[in-house]
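following is a predicted model, sequence given first.
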Amino acid sequence: MNLALVEKLVNKSAKIGIVGLGYVGQPLFIRYSQIGYSVVGFDIDQLKVDELNKGHSAIEHIRDDWVKEANANGFEATTDFSRAAECDALILCVPTPLNKYREPDMSFVEGTTDMLKPHVRAGQVVSLESTTYPGTTDELIKPRLEENGLTVGEDLFLVYSPEREDPGNAHFNTQTIPKVVGGYSAACLEVGEALYKHAIDKVVPVSSTKAAELTKLLENIHRAVNIGLVNEMKVVADRMGIDIFEVIDAAATKPFGFTAYYPGPGLGGHCIPIDPFYLTWKAREYGLNTRFIELSGEVNRAMPEYVVSKLMDGLNQHQKSLNGSRILVLGIAYKKNVDDMRESPSVEIMELLRDKGAEVQYSDPHVPKFPKMREHNFDLSSVELSASNLEEYDAVILATDHEKFDYDAIYTNSKLIIDTRGRYRHRNGKVIKA
């Protein structure tokens, strides 16, 4: 049966179902539509489905003309999960957040699989792309898919292929980022490679779903640990009166053995702040403590508090307390030049300021209105940056260094700048490095 499915995937007669139409799912449905596949998108959010069917994406870097082109090519979004039976391939792109105890919240993966399983049939491939701990595909997805009598590896094919989207990165896109694929069996891997070979320039097969799952965790733990290291170095360098950015730039001139990572106000995004804790949680099952990973997580989670402490130092120099001060946060997306708010440290900074009695507002050209979030709530809209507006605030915190900001105007018209990104590293006076 796998040979018949491989043939359909190779000749593009297969219908592709994308389950979860967010930052990962939307680039995928656009890519598969571009190269000639019939594509159906599934999501539980009726508003999102309606907007996509009208040719509009709420995600800033997903252009409406791309969505309209996909619609013209036959793409349709739906909340009707029974239509999964129409599809030859189902690619799951659903959230995998942490709960309040920093343990994996698999409810979206489990719930989505449970919605699909009455409609899953023989001759399909199911691919999970959500970042998760090693064993998820085999231990959570496989048993659910087999409840109706199908056998994975014979009737139905199961793979894990971690998403590697980087919103706002102009150098890489869905097509050009190599795709790691692991299958439950050799037959599953063969089908998985066929699923992605036309859509992605380079497919990288690995021996199992667990190897693919751990690959994604290693990629992001590598970043989290190194960012934790440089954030700790930032604190040490500041106490010693040394510019950490100067040190990093000097170290980066070494042509081997060093990769530059830069400090910031904390970790943000859908992967790096979360993924390390998937592995630390799973490692406990094997009697292991991942102390190195957990320590870097502690350092990175402490950064918003560090930024607020530097703000309080700056206000004290102006004979002001934080309580009652007017503070403007510049940039609330988790990284520059995108509208993605997931796990943004800016939001935690804003909550800390609010809890300490400050009047908090924000300015972000990519986020005109503070969005609805699972755990955070601000009824705010972005403040327009002007000379008169900036002068009204006791301090501004540069949290996300968008290119659209006029940094000279900000410097000229602000009373106090807390710089978490090194944009004002060569300016003195009103700038406090954080």
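On my side now, so go ahead.

use CA for all of it now, contacts and neighbours both
OK.

count of residues packed around the residue lying closest to residue 122 once chain neighbours are set aside?
Among residues not flanking residue 122 along the chain, residue 155 sits closest, at 4.8 Å (Cα to Cα, 6 or more residues apart in numbering). When neighbours are defined as other Cα atoms under 10 Å, residue 155 has 16 of them.

put this next to the previous one:
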Amino acid sequence: MKPDIAIIGAGYVGVPLAQVFADAGRVVVLVDVKQDVIDALNRGESHIEDVSSEQLKPHVDAGRISASRDYDAVRDADAILIALPTPLSKQREPDLSIITRAVRDISSRLRTGHLVVLESTTYPGTTRECVLPGLAASGLQVGADFNLAFSPERVDPGREDWTTKNVPKVVGGITEACTRRAAELYRGAVDEVVEVSSPEAAELAKLLENIFRSVNIALVNELAQLCDRMGIDVWEVVDAAATKPFGFMSFKPGPGLGGHCIPIDPFYLTWKAREYGFYTEFIELAGKVNENMPYYCRSLISQALNHGKQRSLKGSKVLVLGVAYKSDIGDTRESPALKLMELLRNAGSEVSYHDPHVPELNGERSVALEPAEYDCVAIHLGKSGSCEPSRPGGPRRLGQESRPELRRARGVGVALRHGRGEAALLRAAIPTRSCHRRPRRRARRRCGRSGRDRNAGADALRARQARPRGRQARLRREAARHARRRDGGAVRARRGARARAHAGASPALSPGRPEAEGARRPG
């Protein structure tokens, strides 16, 4: 069967989108560059956890979903949807090279009547400034010969209550006709479509969604660090605040941001804002707070080892539970667990991980859950299949009767994240206040000394403590002593000259010379 819809990109966005359209009776072809992914899809095997093979295979067998590496497959389709990644460079600048190459391949096959929709998250203006010129190179005119729109993907991997089908679809086209055409396409597959006036409005709406989450997560992450110093349970604070039925949305602290959206998307806007002479300091500050959380978590693990096992990070065996960026998925993109494991290894720790959803990570295999073999167990995610089963009626803490392995562990545990529907291990053996405050030394009572002597001794001690140390400081002190001696000799010479002048002696004769001594002796 000839496809009605071509989706460029068979990943976390493209495959669920293909399933939704196939459920609505449309014929979809997925275009991707990875041959192993294409072969698996054509066998009815899904590599995306949100779409199981049981859901995919009936559509493949019926011919409603197929996959190909050839861009010629888009020629017969009525609509072309672009669902490709838009990463950031090392300088935090948008890298649209993947989108640009796809647009170039589409442009050479563009025909009259085509609808092209960009779903990839990007900065405001991408559709009009980057995609449109590439498609216009075909000689066709937008709004007359073909239609172009932007509709941001809103996939949240692992969610079962909100999926591609029931999450409202925002659509904004280059022209009103483009908007209507794109809205009509999506209305045939999803529950609700929201039309906006332009692609820029739709692009910025997606960024606002993720910036909102990034900023609020940064706020609660900073609050968690403050609560740790103040000896207050941050979970209790957040849960208590969440009881307010209006004006508050609950966010949980964690080891940092992960995934393909929230850690990256805010910086699309900061980059674009500089083009207009505007600096989004609030957004950038939130990014700094969230990026610092793996370092803070390393500090928590170090404190737990110091106070619970009297050990340092170097040489300690640490087990990290969960390495994906969220619960119950195998997606490790931008996961803070990767940075945390790197920091622990750099500190000399022997790090292993356990995650049934990620059997292999960078050549390393997931180990069995045997906490007793490790000095510290760091709960990165609460996993409902590996660490702690979910239970309604409140959070669970590992180490209870339902998890004897952790209860028998000889090491200490550190909770780094609050999983959805479940809780993680409480930080064990970490004194709340002594982690950050040095105990004051009790002053010794010195009997038989006057207050003046004690003050003089204290002044001398402060002077020694304030004295700079090191080779350069020693050289500076030597130079200062030589300067004082030189200056002192000059002062003594001037005083002697004045004394001789006052006594009527010749100023040419210096003290200490025989002539001078003889001149002063009485005849």
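The structure has been received and is ready for your questions. These figures come from a predicted structure and were not determined experimentally.

ok, the residue mapped onto residue 412 of the first structure from the second structure - how many residues close by?
Mapped onto the second structure by TM-score structural alignment, residue 412 of the first structure lines up with residue 407. By other Cα under 10 Å, 15 other residues sit near residue 407 of the second structure.

if I look at residue 125 of the first structure, how far off is residue 68 of the first structure?
Counting by Cα to Cα, to the nearest Å, the gap from residue 125 of the first structure to residue 68 of the first structure is 27 Å.

distance between the ends of stretch 329-343 of the second structure?
Stretch 329-343 of the second structure stretches 23 Å from its first residue to its last (Cα to Cα).

err, stretch 325-334 of the second structure, not the other one
Using Cα to Cα, the two ends of stretch 325-334 of the second structure sit 7 Å apart.

matching residues in the first structure for that stretch?
The alignment of stretch 325-334 of the second structure onto the first structure (TM-score structural alignment) spans residues 334-343.

give me the contact list for that stretch.
59-61, 167-168, 267-270, 273, 332-333, 344-346, 366-367, 400-404 (Cα atoms under 8 Å, 6 or more residues apart in numbering).

what do you get for stretch 169-189 of the second structure?
Residues from elsewhere that reach stretch 169-189 of the second structure (Cα under 8 Å, 6+ apart): 20-21, 23-24, 115, 117, 128, 142-143, 147-152, 165, 190, 192-202.

restricted to buried residues, select those residues in PyMOL.
Here is the PyMOL selection string for the buried members of the contacts of stretch 169-189 of the second structure, based on 16 or more other Cα atoms under 10 Å:
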select buried, resi 20+21+115+117+128+142+143+147+148+149+150+151+152+165+190+193+195+196+198+199+200+201+202
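
coming back round to it: quick one: map the residue nearest to residue 122 of the first structure onto the second structure.
Per TM-score structural alignment, the equivalent position to residue 155 of the first structure in the second structure is residue 145.

now do the strands in the stretch 1-150 of the first structure.
Here the stretch 1-150 of the first structure has its strands, by DSSP state E, counting those that start in this stretch, at 15-19, 38-42, 76-78, 89-92, 125-128.

could you dump those strands into TSV and include distance to residue 434 of the first structure?
Compiled in TSV, the strands of the stretch 1-150 of the first structure are given as follows (distance: least, Cα to Cα, whole Å):
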stretch	distance to residue 434 of the first structure
strand 15-19	41
strand 38-42	43
strand 76-78	44
strand 89-92	39
strand 125-128	39
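
report how many residues lie close to the corresponding residue of the first structure for residue 11 of the second structure.
Residue correspondence to the first structure (TM-score structural alignment): residue 11 of the second structure is matched to residue 22. Applying other Cα under 10 Å, we find 17 residues neighbouring residue 22 of the first structure.

in this structure residue 43 of the first structure contacts residue 49, no?
Yes. Counting by Cα atoms under 8 Å, residue 43 of the first structure does reach residue 49; the two are 6.8 Å apart.

where do the contact lists of these two overlap?
Looking at what touches both residue 43 of the first structure and residue 49 (by Cα under 8 Å, 6+ apart), the common residues are 77-79.

could you find the closest non-adjacent residue to the aligned residue in the first structure for residue 345 of the second structure?
Under the alignment defined by TM-score structural alignment, residue 345 of the second structure corresponds to residue 354 in the first structure. Excluding its sequence neighbours, the residue lying closest to residue 354 of the first structure (Cα to Cα, 6+ apart) is residue 360, at 6.4 Å.

give the contact list for the one you found.
Neighbours of residue 360 of the first structure in contact, by Cα under 8 Å, 6+ apart: 326-329, 350, 353-354.

please tell me how far it sits from residue 413 of the first structure.
Residue 360 of the first structure sits at a distance of 18 Å from residue 413 of the first structure (criterion: Cα to Cα).

any idea how many residues pack against residue 245 of the first structure?
For residue 245 of the first structure, using other Cα under 10 Å, the count is 20.

scratch that, residue 111 of the first structure is what I was asking about
Other residues lying near residue 111 of the first structure total 11 when counted by other Cα under 10 Å.
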